[in-house]
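**Q** can you look at this prediction? I've put the sequence above it.
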Amino acid sequence: MKTFQTASSPHLPARRSVRGVMARVLLALVPGVLAHAWFFGPGIVLQIVMATGFALAFEAAMLHLRGRPLRPFLTDLSAPLTAVLFALCLPSLAPWWLAAVGMAAAIVVAKHLFGGLGNNLFNPAMVGLAVVLLCFPREFTQWLPPAGLDLPVPGWGASLRAVLTGELPAPWGWDMLAQATPLDTVRTLASQGATLAEIRDSAVFGDFGGQGWEWVANAYALGGLWLLYQRLIPWQVPAAVLGTVVLATLPFWLLDPDLHPFPLQHVFSGGLVLAAFFIATDPVSGCSTPRGRLVFGAGVAVLTLVIRRWGAFPDGIAFAVLIMNCAAPWIDQHTRPRILGEGRHP
């Protein structure tokens, strides 16, 4: 017999705490973090630790300035979740000050200047990412190749040294180790006239997306499906994001597969799966109506594809989410469910 968790009389459904929800989302991210560390080294763990430290520091400072109690808000795990989502979008060996700048933008500007948790118009993690991406584009060209290609990935010591000082000890070196992402590789070589068959002959590509990156995306999808099972995120957003990408790119691939990537290559490249399950599903900056969530997710997908094709950045997830954040109130207004009896005249 199926049972439902209820509170004491009058037996209303038990309310989930903010801390409990944030903890489950962080738990769902663990498979993706482990996969990222396996293929690209422990640098991503250092990025998460640094971003979390800066996020908590800025959170405490802003709570003090606003005269709010520290303990309830520092322990609700909202700041660490913002930090983790931000860090997962950084190169593994990005300099430490990127985390400081990004968390200042995310926590101070996008969160507290709008009134704190629950009042922010924009997704704080994506605001932080957009700021550092626009201000420091060079640092986003230093992505690591996956394990098994050429040199082994740097360990803890080499990663810590690179993050803190910008130097890589022997046998590594930035000129040898850092490279473009698979998305950027496709974009650059395609603009030079190479066909996709020629581009995908490179060892950096796997079955669908980039070597290693597609397994990281699978791990995020596993965590996202668990969140759906727990009913912590609405199904409409990830379904709309991933479904729209496949439906929008399938006709072009069928028309000319030498010029247009296979739809699943779009899905398993970049941060699309992470965005579909963990970023675009933000209940505060996203839509609240069922139809609105479908429109919101489809908008994120279309804008991501447009930016990838014609924009200045190979992966446009952050900008797509922020643009749709602006449109979310308008979408909710025009997709709200009809009230019983609405529109009828006496």
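**A** Looks like it came in fine.
**Q** C-alpha only now, for contacts and for neighbours.
**A** Noted.
**Q** contacts for the helix or strand hosting Gly292, please.
**A** Gly292 is part of helix 290-310, with elements assigned from DSSP states H and E. Helix 290-310 is contacted from outside by 187, 236-242, 244-245, 248, 276, 280, 286-287, 313-317, 319-321, 324, 328, 331-332, 335-336, using CA atoms under 8 Å, 6 or more residues apart in numbering.
**Q** okay, now Leu160: neighbour count?
**A** 21 (other CA atoms under 10 Å).
**Q** go on, Leu189?
**A** Per other CA under 10 Å, the neighbour tally for Leu189 reads 14.
**Q** how about Leu26?
**A** Neighbour tally, Leu26, other CA under 10 Å: 19.
**Q** quick check: what element follows the helix or strand that contains it along the chain?
**A** Here Leu26 is covered by helix 18-40, with elements defined by DSSP H and E. Sequence-wise, the next helix or strand downstream of helix 18-40 (DSSP H and E) is helix 43-65.
**Q** ok, and for that following helix, which residues are buried?
**A** Neighbour counts using 16 or more other CA atoms under 10 Å place 43-60, 62-63 of helix 43-65 among the buried residues.
**Q** ditto for stretch 277-292
**A** In stretch 277-292, counting by 16+ other CA under 10 Å, buried: 277-282, 284-292.
**Q** correct me, but Ala147 touches Phe39?
**A** Yes - contact criterion CA atoms under 8 Å: Ala147 and Phe39 qualify, at 5.0 Å.
**Q** pull up the overlap in contacts between those two.
**A** Contacts common to Ala147 and Phe39, judged by CA under 8 Å, 6+ apart, are 153, 212.
**Q** show me what stretch 164-184 is in contact with.
**A** With contact meaning CA under 8 Å, 6+ apart, stretch 164-184 is reached by 95-96, 141-145, 151, 154, 158-159, 161-162, 204-205, 209-210, 269-270, 314-315.
**Q** putting a second one here so we can go through both:
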Amino acid sequence: MNKLTVSLSPHAKAPIDTQKVMLAVILALMPSFIASLYFFGVRAFIVTAVSVVAAVLTEYLITTILLKRKNTTSDLSAVVAGLLLAYNVPSSIPLWQIASGAVFAMGIAKLAFGGLGNNPFNPALAGRAFMLVSFPQQMTTWPQPVVTKMMLNPDALTAATPLGILKEHIKAGETIQQFSNKLPDYWHMFIGNIGGSLGETSALAILIGGLFLLLIRVISWRIPFFYLAGLVSITGIFYLIDPTRYADPLFHLLAGGVLLGAFFMATDLVTSPMSPAGQIIYALGGGILAALIRLFGSYPEGCSYSILIMNAFVPLIDRALPPSRFGKEASRA
């Protein structure tokens, strides 16, 4: 007798699957990849390639050998994780360190929890956090961009990030006006000609990719909008209170990884809430946390940890604000 396996309704087939979603994200990340090649040279390609290969190979070996499951690398989620991890490190990072970060991201942050769909934390950000704790010096050494030159040895030229400059001088008791000549102008911050991680220096490239994902409706507008709104609101309040000590909101938008985080990591479908109201709370909380870490924490950047902290609250948010049941009128939030 043949046995049938009957699943619960609704029985519907969506026109887009995981592989297509990940392919769209990969395409959206290409402007940042091109910008990293332009500003940091061939080393950016090498670091990115090692990260992606290590992530894919780790997933393949663990799923097929340790877990004895079907190979899942064809869904391209490992490629996306490898790209995002590479975008969160400096081009000077030793290759074995970026490889170890990719192994941690896939083996511990993703597959140890059961694989795609079960991981509570964004794998790329978890890998970055692991690397920052394990290799703090290498993770905070920022090569200076060398435009139009293929830089094989980026260790020769280093430059502090805008957030690093701000944090260092404010801690020394200086006002922003006293060291404003050391800060890059907004145009260079917008196009990416500044020190920083591979994929987060060019706001222009990130915005091109993020708007592409919004237009094809792979991500919801709520998360990037309210994440950035949370950051702007807190930094704006403190800027109005004391503009000699706190930078303006535009500086915080263009500096560091908030744009990359808002469009590409906070919007991760697995680790973000399902309901519109839940997404707003999650994103606002992340943006506020990022601002508070930047303003009062010992670490200049706060994006990665703000998203990881809010990832931990997603199950509670989903329980308190569940999505509408199928067949019921959706919320207009």
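**A** Nice, I can see it. Keep in mind that this is a model prediction, so the values were computed, not measured.
**Q** any idea what the TM-score is?
**A** TM-score for the superposed chains, counting by TM-score structural alignment, normalised by the length of the second structure: 0.87, backed by 310 aligned residues with a CA RMSD of 2.3 Å.
**Q** with neighbour numbers in mind, choose between Ala147 and Phe39 of the first structure.
**A** More crowded of Ala147 of the first structure and Phe39, by other CA under 10 Å: Phe39, with 20 against 17.
**Q** so that one is in contact with Pro152, correct?
**A** No - with contact defined as CA under 8 Å, Phe39 of the first structure does not reach Pro152; the gap is 9.8 Å.
**Q** Ile170 of the second structure and Ala35 of the second structure, how far apart?
**A** Ile170 of the second structure sits 30 Å away from Ala35 of the second structure, taking CA to CA, to the nearest Å as the criterion.
**Q** ok, the two, which is more surrounded?
**A** Neighbour count, other CA under 10 Å: between Ile170 of the second structure and Ala35, Ala35 has more, with 24 against 16.
**Q** what's the burial count for Val133 of the second structure?
**A** Residues near Val133 of the second structure, counting by other CA under 10 Å, number 10.
**Q** cool, the one 4 residues further on as well?
**A** By other CA under 10 Å, 11 other residues sit near Gln137 of the second structure.
**Q** from Ala156 of the second structure, how far off is it?
**A** Counting by CA to CA, the gap from Gln137 of the second structure to Ala156 of the second structure is 15 Å.
**Q** the stretch 151-300 of the second structure: strands as residue ranges?
**A** For the stretch 151-300 of the second structure, no strands are identified by DSSP state E, counting those that start in this stretch.
**Q** the helices in it, which residues?
**A** Secondary structure of the stretch 151-300 of the second structure (DSSP state H, counting those that start in this stretch): helices at 162-171, 176-179, 186-191, 203-215, 222-241, 249-254, 258-260, 276-296.
**Q** can I get these in CSV including distance to Ala24 of the second structure?
**A** Shown next, in CSV, are the helices of the stretch 151-300 of the second structure (distance: least, CA to CA, whole Å):
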stretch, distance to Ala24 of the second structure
helix 162-171, 31
helix 176-179, 41
helix 186-191, 23
helix 203-215, 7
helix 222-241, 17
helix 249-254, 24
helix 258-260, 15
helix 276-296, 21
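**Q** of those, which is nearest Leu29 of the second structure?
**A** Among these, the nearest to Leu29 of the second structure by CA to CA is helix 203-215 (5.9 Å).
**Q** give the aligned range of that closest one in the first structure.
**A** Counting by TM-score structural alignment, helix 203-215 of the second structure lines up with residues 217-229 of the first structure.
**Q** in that stretch, what's buried?
**A** Neighbour count says stretch 217-229 of the first structure has 217-227 buried, by 16+ other CA under 10 Å.
**Q** what of stretch 132-146 of the first structure?
**A** Neighbour counts over stretch 132-146 of the first structure (16+ other CA under 10 Å) mark 132-133, 139-140, 142-146 as buried.
**Q** just the ones of those residues in helices?
**A** In this view, these that belong to helices under DSSP state H are 132-133.
**Q** and which of the buried residues of stretch 132-146 of the first structure is nearest to Ile107 of the first structure?
**A** Of all these, Ile107 of the first structure sits closest to Val132, with 13.9 Å by CA to CA.
**Q** just checking, the closest one touches Val101?
**A** Yes - counting by CA under 8 Å, Val101 is a contact partner of Val132 of the first structure at 6.9 Å.
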